[in-house]
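Engineer: Here is my input, please return the structure:
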Amino acid sequence: MTYAADRALTSVTAPYSPETNPVALAFDDSRQRMVDDQVRPLEVNDPRIIAAMRVLPREDALPENEQEFAYSDLTLPLGNGRYLLQPMVTARLVQMADVQPGQRVLVVGAATGYTAALVAMLGAEVIAQEEDEALLAIGTSFTSRASVDVSWSQSSLASGAPESSPFDLILFDGAIEEIPRFCSTQLAENGRVAGILRPNDGTSSAFLAEAEKDEGWSVRRFFDADVPVLPAFERPAAFAF
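Structural biologist: Model (predicted):
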């Protein structure tokens, strides 16, 4: 798809338009360069993702002191051990998950809502789960300002969202060291789990998993991604003599 073509698609699908002021226009220019320089060269070719990322105001998903770095090729700190993932990691992760319109998706550790909003713009019914009150406040404001339909759930990340299950997709917006137990009981039939798996063997990669009959998981790994572990899913440090 050409640049002109995906910009044309953006004008049809985007729920958000930047205000016509110099700061907003500067962010818009940076947003286009982020997509062209960081996202498209890394085999992100889903036109829906490209279109959404061209308009979704990533700066609004950051604390004020981090907004100037919104379109940098960086994982950005949000506070309390939480992060907004690199744009290219988010784009590749969402593309790997193959989100389809009408699917029910739980985004675990949604933080300030950027990934949840992106998934919602692909036509999914999104429940964004977050336990940190400060991040939740930014996230609800962000999705509201961007006019993206996301339902928020404030609860312990380690428990999932049983009251809203089952889900076609459970997407972790950060790394986990193992697939939590709640996933097996909150997935719909043929549902999938996606995220970044970072076990203690030194690897860190994007994965898709499906439940097996013996209560295990069939896991496929896709691309390497060095992403911080969500604190709620860190294993307790082993005691050493």
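Engineer: hey, let's count contacts and neighbours off CA atoms from now on
Structural biologist: Fine.
Engineer: Enumerate every residue touching Glu215.
Structural biologist: Contacts were defined as Cα atoms under 8 Å, 6 or more residues apart in numbering; by that measure Glu215 touches Ser184.
Engineer: Could you grab the helix/strand/coil label for it?
Structural biologist: State at Glu215, reduced to three classes by DSSP: H, G, I helix; E, B strand; the rest coil: coil.
Engineer: I'd like the distance from it to Pro231, if you could.
Structural biologist: With distances taken as Cα to Cα, to the nearest Å, Glu215 is found 25 Å from Pro231.
Engineer: Equivalent analysis for Arg92, please.
Structural biologist: Going from Arg92 to Pro231 by Cα to Cα gives 22 Å.
Engineer: So if I had to pick from these two, which one is more boxed in?
Structural biologist: Per other Cα atoms under 10 Å, whichever of Arg92 and Pro231 has more neighbours is Arg92, with 22 against 16.
Engineer: which helices and strands does the host helix or strand of the more buried one pack with?
Structural biologist: Per DSSP states H and E, Arg92 falls inside helix 87-97. Using 3 or more Cα pairs under 8 Å, 6 or more residues apart in numbering; DSSP states H and E as the contact test, the elements touching helix 87-97 are helix 114-120, strand 187-197, strand 205-211.
Engineer: try 10 Å this time
Structural biologist: helix 47-55, helix 114-120, strand 167-176, strand 187-197, strand 205-211, strand 217-224 (3 or more Cα pairs under 10 Å, 6 or more residues apart in numbering; DSSP states H and E).
Engineer: Deepest-packed of the ones you listed, please.
Structural biologist: Of all those, helix 114-120 has the most neighbours on average by mean count of other Cα atoms under 10 Å, namely a mean of 27.
Engineer: Check the offset of the helix or strand following that one from the chain's centre.
Structural biologist: On the C-terminal side of helix 114-120, the nearest following helix or strand under DSSP H and E is strand 125-130. Offset of strand 125-130 from its chain centre (Cα atoms, centre = their mean, to the nearest Å): 10 Å.
Engineer: I'd like the structure of this one too, to check against the first:
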Amino acid sequence: MFEDNYRQRGLRNKLVKKLALKGIKDEAVLAAIGTVPRHVFFENALLEHAYEDKAFPIGEGQTISQPYTVAFQSEKLEIKPGDKVLEIGTGSGYQACVLLALGAKVYTIEYKRKLYETAMEFLPRIGYKPYFFFGDGSKGLPAKAPFDKIIVTAGAPVVPTALTDQLKEDGILVIPVGDKEKQVMLRIRKKGGKLLKEEFDYFAFVPLLGEQGWKS
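Structural biologist: Modelled structure (predicted):
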């Protein structure tokens, strides 16, 4: 297991209050952020940064996402307990843990083998058990489709048609789309076979790699 002491819980509570001040309103999302021990994803030398509202490098050119970004995407997904959720880009696994804390059934796919292997070994050790897959997330996970919700944690040049095809009716896809430096967050709902698109703030994600993403 891992240590989660009074100080760490206090820092997490401060982070939750900061996210609320920044506009996160969903109490379930705030509670999930307040539950997941973000410090366990950091090396000891970086522990003091674990509950800052910042992204940090995790190797392989990837980052553990900024807590505000995780909360923002999670809120836009409108997770209900039992939702079947596909996460594109496992990364550190922090976002997957937040989705699990919200009561989702999580399928997560990672393009980088080292990150996939690390997360698959580490997350169950700290009590979080999504279904792990290695491969091209831009193609989704057709063998397990359809999904209630899909979240993409990397910046895409376009919305991959494979992902909208794998959404259930009334499903939601949350994805950042733009160039490699800046992307606009999109929420896409499937209604009556149509895709209804909403645009939100701009963010900066690492590039989505794969056949329907950026070429590595």
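Engineer: centroid residue for the second structure?
Structural biologist: Among the residues of the second structure, the one closest to the centroid is Gln95, at 3.8 Å (Cα atoms, centre = their mean).
Engineer: Ser216 of the second structure versus that one, what's the distance?
Structural biologist: Applying Cα to Cα, the value for Gln95 of the second structure to Ser216 of the second structure is 23 Å.
Engineer: what about stretch 159-173 of the first structure, start to end distance?
Structural biologist: Between the start and the finish of stretch 159-173 of the first structure there is a gap of 15 Å, counting by Cα to Cα.
Engineer: Which residue range of the second structure does that stretch align onto?
Structural biologist: Mapping stretch 159-173 of the first structure onto the second structure (TM-score structural alignment) gives residues 139-153.
Engineer: now stretch 185-193 of the first structure
Structural biologist: Mapping stretch 185-193 of the first structure onto the second structure (TM-score structural alignment) gives residues 165-173.
Engineer: Does Thr164 of the second structure belong to a helix, a strand or coil?
Structural biologist: helix.
Engineer: Tell me which residues touch it, please.
Structural biologist: With Cα atoms under 10 Å, 6 or more residues apart in numbering as the criterion, the residues that contact Thr164 of the second structure are 140, 146-147, 150, 171-173, 188-190, 194-195.
Engineer: Also Cys183 of the first structure?
Structural biologist: Residues in contact with Cys183 of the first structure (Cα under 10 Å, 6+ apart) are 158-162, 165-167, 169-170, 191-193, 210-211.
Engineer: likewise Ile175 of the second structure?
Structural biologist: If you count contacts by Cα under 10 Å, 6+ apart, then Ile175 of the second structure has 73, 88, 150-156, 158-160, 183-188, 199 around it.
Engineer: let's see it at 7 Å
Structural biologist: When the contact criterion is Cα atoms under 7 Å, 6 or more residues apart in numbering, the partners of Ile175 of the second structure are 151-152, 185-187.
Engineer: rewinding a little: need the contact partners of the helix holding Arg92 of the first structure.
Structural biologist: Residues lying outside helix 87-97 of the first structure but in contact with it, judged by Cα under 7 Å, 6+ apart, are 38-39, 44, 46, 49, 73, 115, 194-195, 206.
Engineer: Now flag whichever of the residues you listed is closest to Leu62 of the first structure.
Structural biologist: Proximity of those to Leu62 of the first structure (Cα to Cα) peaks at Thr115, which lies at 12.5 Å.
Engineer: Aligned to that closest one, what sits in the second structure?
Structural biologist: Residue correspondence, TM-score structural alignment: Thr115 of the first structure in this structure matches Gln95 in the second structure.
Engineer: And for Tyr83 of the first structure?
Structural biologist: Structural correspondence for Tyr83 of the first structure with respect to the second structure (TM-score structural alignment): Thr63.
Engineer: what do you get for Tyr3 of the first structure?
Structural biologist: Taking TM-score structural alignment as the alignment basis, one finds that Tyr3 of the first structure is matched in the second structure by no residue at all.
Engineer: And for Tyr3 of the first structure, the neighbour number?
Structural biologist: By the criterion of other Cα under 10 Å, Tyr3 of the first structure has 11 neighbours.
Engineer: Same question for the one 10 residues further on.
Structural biologist: Taking other Cα under 10 Å as the criterion, the count of residues near Thr13 of the first structure is 15.
Engineer: Kindly provide the distance from it to Val108 of the first structure.
Structural biologist: Following Cα to Cα, the distance that separates Thr13 of the first structure from Val108 of the first structure is 26 Å.
Engineer: Repeat that for Ala8 of the first structure.
Structural biologist: As for Ala8 of the first structure, its distance to Val108 of the first structure is 32 Å (criterion: Cα to Cα).
Engineer: Settle it for me: which of those two has more neighbours?
Structural biologist: Neighbours were tallied for Ala8 of the first structure and for Val108 using other Cα under 10 Å; the higher tally belongs to Val108 (26 against 12).
Engineer: Can you tell me the closest non-neighbouring residue to Pro37 of the second structure?
Structural biologist: Of all residues beyond its chain neighbours, the one nearest Pro37 of the second structure is Asp4 (7.1 Å), with distances taken as Cα to Cα, 6 or more residues apart in numbering.
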